[in-house]
Structures are given as structure tokens and as C-alpha cells.
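Engineer: pasting the sequence and the predicted coordinates here, then a few questions.
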Amino acid sequence: MGDDFVDLVGVVRLTEIRKPFVPQNDVEHNRWHYRDLETMARVTGAEQIFIDADLASTIPGGPIGGQTRVTLRNEHMQYIMTWYGLCAATSYMWYAKFIKRIV
């Protein structure tokens, strides 16, 4: 590629609606608590596009990628216990209702 092009890999994000307990964005101090693309574009003079770039897309003097933290909850054990517990309870109720009468 030539010097005029940069490869950018990331995820395009949409505007977020402010949740009830999230503070308002502080535009004067450049503190953003949620994505408001319209206001961000107006303040920076840029297009209304927000890209979460990956770390490999970082270039010297340019945007620093890899800043977004993605933390997914891992509650598989809780789900396993819930569904097996429901299965056991239902099996017991079925046994008590139908099988116990036959025996």
C-alpha cells in the first residue's frame, strides 16, 4: 500500500441512549460516559462514525486502538445448576405424582 492509506480494523458502533443512572457527558472537559455520536461529531468536526479499533490498527501519532474492554459474564455453572435443579425437581414431582401411585 502507499503512504496515503492506513488499514483500520475495528467495530463500528452506534449512538447509545443514556441509561437512567449514567451521568451526562461533560463536553467541556472531554469526558464521555456514553456514545453520543451527534455531539461528538459536532465537537470534533468529524463525521458521525465511531470505530472501536483493534490494537493492531494503532499507528504512531494516530488513534490508539485496543482501548475497548470487552468483558462477557461467564455464568455457565450458574445456568447448569439452575437447569439441573429444575430438571431434578420436575423429575421428583413427576415421580411423586405418577410412579408412586402405580407402585
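Structural biologist: Received the coordinates, thanks.
Engineer: use CA for all of it now, contacts and neighbours both
Structural biologist: Will do.
Engineer: could I get the full set of helices for this structure?
Structural biologist: Secondary structure of the chain (DSSP state H): helices at 37-44, 76-94, 100-102.
Engineer: which one of those helices is the most hemmed in?
Structural biologist: Comparing these on average neighbours per residue, with mean count of other Cα atoms under 10 Å, the densest one is helix 37-44 at a mean of 14.
Engineer: put this next to the previous one:
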Amino acid sequence: VLVNRGWVPVRKRLPATRADGQTAGLVRITGIVRLGHAPGPFAPPAAPAQHIFYAPDGDALARGLDGPVLSIIVEADADATPPGGWPRAGVTRLAIPNDHLQYALTWYGLAAVLAVIVALAWRRARAVARGQGHR
């Protein structure tokens, strides 16, 4: 699997510039498993030769590596930030919107407006049927 260990600034892109953050041997990582996704239409093109990607596209990342690699991405949580601070792990933000009240108010409000319109149309139709015309 692919592991997103975190973010590094451009000046620290080369591993030699962040020697404290390099790991050796077995490492235990906790994080979030993602299947990745292709970059959006406004994302700049990836530069695989320079190992620069703008979206977690597991397939594109796996193609650039030697050997069999699953295109599953584990995004390390904040506890995985190594000594020296780079790469900075835990950059994935889980912000699941809770818009239930907003949706409920919107749809019940629209239903109430529809009920008023139906009541007015029904009242007008009854008046026309009685021959009273338009009120």
C-alpha cells in the first residue's frame, strides 16, 4: 500500500534536507485508509519524474514505483510526525458537514409555501365554481 506520511514544504522536498524525519526498519503507522481520487479539472498536472502530485491519485502514484503496489493510500495521522517535524502528518481534515437542520428547515419551509399556494388555488377554484368569480 502507499503511505502518505504528510506534507513537506518545497524547500524540504528532498529527503536529505530532512534527515531527522527519515525512518528505517519496521514502522507502525495509524491513519485513514483512502482509495484516492483523480485530480480535479483545475489542478495543475502532476510531475511524476519529480515525485510531485497534486491529488491522492493512487493509480498514478503506483505506476511510478517499482514492484507491485496496491493503489490504496494510508494517510498517517498526526501522531506519525517524525522527529524534526517533517513530513508533517495528520494533514487530512475530516469535516463531514452536518446540514440536517438546514435541509429540514428548507424542505419543510418549501412544503409550507406549497401548502399555502394549494390552499389559495383551492379557495379560488371553489369561488369560481360557485359563480362568485375572482376575489
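Structural biologist: Arrived safely, thanks for sending. These numbers come from a predicted model, not from an experiment.
Engineer: any idea what the TM-score is?
Structural biologist: The TM-score (TM-score structural alignment, normalised by the length of structure 1) is 0.61; 99 aligned residues with a Cα RMSD of 3.5 Å.
Engineer: sorry, back to before: how about the helices of structure 1 in CSV, adding distance to residue 68 of structure 1?
Structural biologist: As requested, the helices of structure 1 are exported to CSV (distance: least, Cα to Cα, whole Å):
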stretch, distance to residue 68 of structure 1
helix 37-44, 16
helix 76-94, 24
helix 100-102, 57
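Engineer: and residue 46 of structure 2, what does it touch?
Structural biologist: By Cα atoms under 8 Å, 6 or more residues apart in numbering, the contact list for residue 46 of structure 2 reads 52, 53, 54.
Engineer: state the number of residues packed around the corresponding residue of structure 1 for the first one.
Structural biologist: This points to residue 52 of structure 2. Under the alignment by TM-score structural alignment, residue 52 of structure 2 pairs with residue 31 in structure 1. Neighbours of residue 31 of structure 1 under the rule other Cα atoms under 10 Å: 10.
Engineer: what separates residue 31 of structure 1 from residue 65 of structure 1, distance-wise?
Structural biologist: Look at residue 31 of structure 1 and residue 65 of structure 1: by Cα to Cα, to the nearest Å, they are 18 Å apart.
Engineer: likewise residue 102 of structure 1?
Structural biologist: Noted for residue 102 of structure 1: a distance of 67 Å to residue 65 of structure 1, by Cα to Cα.
Engineer: aligned partner of residue 110 of structure 2 in structure 1?
Structural biologist: Match for residue 110 of structure 2 (TM-score structural alignment): residue 86.
Engineer: tell me, what residue is most central in structure 1?
Structural biologist: With distances taken as Cα atoms, centre = their mean, residue 70 lies nearest the centre of structure 1, 6.2 Å away.
Engineer: contact partners for residue 99 of structure 2?
Structural biologist: Residues near residue 99 of structure 2 by Cα under 8 Å, 6+ apart: none.
Engineer: how many neighbours does residue 4 of structure 1 have?
Structural biologist: Other residues near residue 4 of structure 1 number 5, with proximity taken as other Cα under 10 Å.
Engineer: same question for residue 19 of structure 1.
Structural biologist: When neighbours are defined as other Cα under 10 Å, residue 19 of structure 1 has 9 of them.
Engineer: ok, it - contacts?
Structural biologist: By Cα under 8 Å, 6+ apart, the contact list for residue 19 of structure 1 is empty.
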